[in-house]
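**Q** sharing a sequence plus its predicted fold:
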Amino acid sequence: MSRRAVATGLAFLVAIGATPVFAHFQEIIPSAEVLPEGGSVTLDMVFTHPFEGGPVMDMKRPVAVGVLAGGKRTDLTPSIVAKPIGEATAWTLTRTIDEPGAAIFYVEPQPYFEPAENKLIVHYAKVLVDGYASGEGWDALVGLPVEIRPLTRPTGLWTGNLFSGVVLRNGEPVPFAEIEVEFVNDGSVAAPNDAFVTQVLKADAAGVFSYAMPRAGWWGFAALTEGDAPGRAPDGKEVPVEEGALIWVKATDMPVSR
């Protein structure tokens, strides 16, 4: 796009009082990513803009919430509880981890219609909680329609570590998939401008991507694909469907001993 076209577009946004459209991310964030002695973990499911700290979009009751552990998927949908955030609804879940190994929690939300982009958004999101710090089972696949398979163990990562994964659709790699990356900002990071809010990269021909996390905290990786079939907007018209594969990863600062 030419600079003139960009300038014209920005002028139009200013004229109509619009704000830039930031990336949507389906969060599924646990209270801890490693449980060295097992125990309970609470997971919050929020549909929001992580770096901007909002706004939080109203999230209808998910289609499915579950966990993959020991090679077995367990439906946890009946256990989720609504969690109001302002005027929007989010969801929460508490689960006890009593065996060593990876517990991969996932959520399939109901489609969300975004009028600013005239499309439906469905983000299949997952996060790994390591029971008893076993370091086992971390690359298992849930079997979601679109999914990121980690090539780096997504737990026990230091700040600055390189996280790598492969984007899969129906179990097959997605060449040159676009991945959006955002940091769950607690307000301590101020972006110099909007270009810094969402990091964007592309996978290679084998669907593989890598990203070095520069700050401690939770990072979301969203591989965005277009659905095979259109969906219907609230007015009944056909619109495209964005199907996202999300994985959440935490980076931790390395303590210094003196």
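**A** Sure thing, it's come through. The shown structure was predicted, so the numbers you read here are calculated from the model rather than taken from an experiment.
**Q** CA only for contacts and neighbour counts going forward, please
**A** Will do.
**Q** show me what contacts Arg153?
**A** By CA atoms under 8 Å, 6 or more residues apart in numbering, the contact set of Arg153 is 135, 138-139.
**Q** here comes the other one, which I'd like you to weigh against the first:
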Amino acid sequence: MRRPSALATFASLTLSALLLTNGPASAHFLQIIPSEDVLPEGGTVLVDMLFTHPFEGGPIMTMERPERLGMLKNGEIIDLLPDIAKNPSGGGEGWTVSRELAEPGASVFFVDPAPYWEPAEGKFIKHYAKVVVDNYASGEGWDAMVGLPVEIRPLTRPTGLWTGNLFSGVVMKGEAPVPFAEIEVEFINDGSIQAPNEAFITQVIMADANGTFSYAMPHAGWWGFAALVTGEASMTAPDGKAVPVEEGGLIWVRAQDSASAQQ
């Protein structure tokens, strides 16, 4: 068999490198997912945290110990950082925490992670993520804001949603909405949904001039909404250079399929 020439081999490797470099980048999402979003009878909720690509199911990155982890309940922030435990998963490392919820009303679980260095993009990533758990299905307190540097204010109650429901929110940075903010949307895929091509993996929408956005969830399961902004301050990369910081305000919402609920 005739061997390919050195020039042909070089060209092939160069083309492969270009495809890898110029191909669509997978979106990073900090997942903060409770065992249930509604506890009709109260009880204990387990909250898992992973830094990964939700639709593709990986890779799972190693998530350093968060800088803050808490629960907002009735206007009070409860520190959960002393209670967390490591949760190795898929070659990476996440975290988990459990909490007994005794009183009715919504609890907003949130995480302020350590910055993650992404060499492929030449930047640090710091996503402030939250999720709402409604105890005793009260329907109260779901719009409470934690006060994170970048945060999504829900305009739709983020619990008790059907597939096809329209979820709406406002992207906030500090006290002000972010006009025309970009929001990436991904679904935690169990492998049952096949994307026709990479354009379908991460949905991208833009907020309006008032920072408001909406999205109809077509499948049952957990959906993440990540509002992305560039941080005002840079950070120092491992090579000593100043690099930008991608800040994200994330909220996770669960949609329930009405057809399965009838069975």
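**A** The structure has been received and is ready for your questions. These numbers come from a predicted model, not from an experiment.
**Q** possible to save the contacts of Arg153 of the first structure as a markdown table with neighbour count and secondary structure?
**A** As requested, these are exported to a markdown table (neighbours: other CA atoms under 10 Å; DSSP: H, G, I helix; E, B strand; the rest coil):
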| residue | neighbour count | secondary structure |
| --- | --- | --- |
| Gly135 | 17 | coil |
| Trp138 | 22 | coil |
| Asp139 | 17 | coil |
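**Q** let me know the closest of those residues to Ile29 of the first structure.
**A** Ile29 of the first structure lies nearest to Trp138 out of the contacts of Arg153 of the first structure, by CA to CA, at 16.4 Å.
**Q** rewinding a little: distance to His49 of the first structure added to the contacts of Arg153 of the first structure, as a markdown table?
**A** What follows is these, written out as a markdown table (distance: CA to CA, whole Å):
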| residue | distance to His49 of the first structure |
| --- | --- |
| Gly135 | 30 |
| Trp138 | 27 |
| Asp139 | 27 |
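**Q** mind listing what Gly90 of the second structure touches?
**A** Neighbours of Gly90 of the second structure in contact, by CA under 8 Å, 6+ apart: 58-60.
**Q** which of those residues tops the neighbour count?
**A** Neighbour tally across those (other CA atoms under 10 Å): the maximum, 19 neighbours, falls on Ile60.
**Q** which position in the first structure aligns with that one?
**A** Aligned counterpart of Ile60 of the second structure in the first structure: Val56 (TM-score structural alignment).
**Q** OK, contacts around the residue nearest to its match when sequence neighbours are not counted?
**A** Leaving aside its sequence neighbours, Val56 of the first structure sits nearest to Thr48 (CA to CA, 6 or more residues apart in numbering; 4.5 Å). If you count contacts by CA under 8 Å, 6+ apart, Thr48 of the first structure has them with 24-27, 54-57.
**Q** with Ile80 of the first structure instead?
**A** Taking CA under 8 Å, 6+ apart as the contact definition, Ile80 of the first structure lies against 65, 91-94.
**Q** most neighbours among those, which one?
**A** Neighbour-wise, the contacts of Ile80 of the first structure (other CA under 10 Å) top out at Val65, 22 neighbours.
**Q** and the gap between the most centrally placed residue in the first structure and Val181 of the first structure?
**A** The residue lying closest to the centre of the first structure (CA atoms, centre = their mean) is Leu246, at 3.8 Å. Going from Leu246 of the first structure to Val181 of the first structure by CA to CA, to the nearest Å gives 10 Å.
**Q** common neighbours of the two, please.
**A** With CA under 8 Å, 6+ apart as the test, Leu246 of the first structure and Val181 both reach 220-222.
**Q** turn those into a markdown table, columns for distance to Pro84 of the first structure.
**A** Listed next are these as a markdown table, based on distance: CA to CA, whole Å:
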| residue | distance to Pro84 of the first structure |
| --- | --- |
| Gly220 | 22 |
| Phe221 | 25 |
| Ala222 | 24 |
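**Q** which one among the contacts of Thr48 of the first structure gets closest to Gly17 of the first structure?
**A** Pro55 (17.2 Å).
**Q** you'd agree that closest one is up against His49?
**A** Yes: the pair Pro55 of the first structure / His49 is scored as a contact, 6.4 Å apart, by CA atoms under 8 Å.
**Q** show me what contacts the counterpart of Thr212 of the second structure in the first structure?
**A** Taking TM-score structural alignment for the superposition, Thr212 of the second structure sits opposite Val208 in the first structure. Going by CA under 8 Å, 6+ apart, Val208 of the first structure touches 164-167, 175.
**Q** which of these are buried? Put it as a PyMOL command.
**A** Listed next is the PyMOL selection for buried residues among the contacts of Val208 of the first structure, using 16 or more other CA atoms under 10 Å:
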select buried, resi 164+165+166+167+175
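**Q** filter the contacts of Val208 of the first structure down to the ones in strands?
**A** Within the contacts of Val208 of the first structure, residues falling in strands by DSSP state E are 164-167.
**Q** rewinding a little: by neighbour count, which of the shared contacts of Leu246 and Val181 of the first structure wins?
**A** With neighbours defined as other CA under 10 Å, the most crowded of these is Ala222; it has 28 neighbours.
**Q** and it, how far from Ala82 of the first structure?
**A** From Ala222 of the first structure across to Ala82 of the first structure, the span is 24 Å (CA to CA).
**Q** over to Pro115 of the first structure?
**A** Applying CA to CA, the value for Pro115 of the first structure to Ala82 of the first structure is 25 Å.
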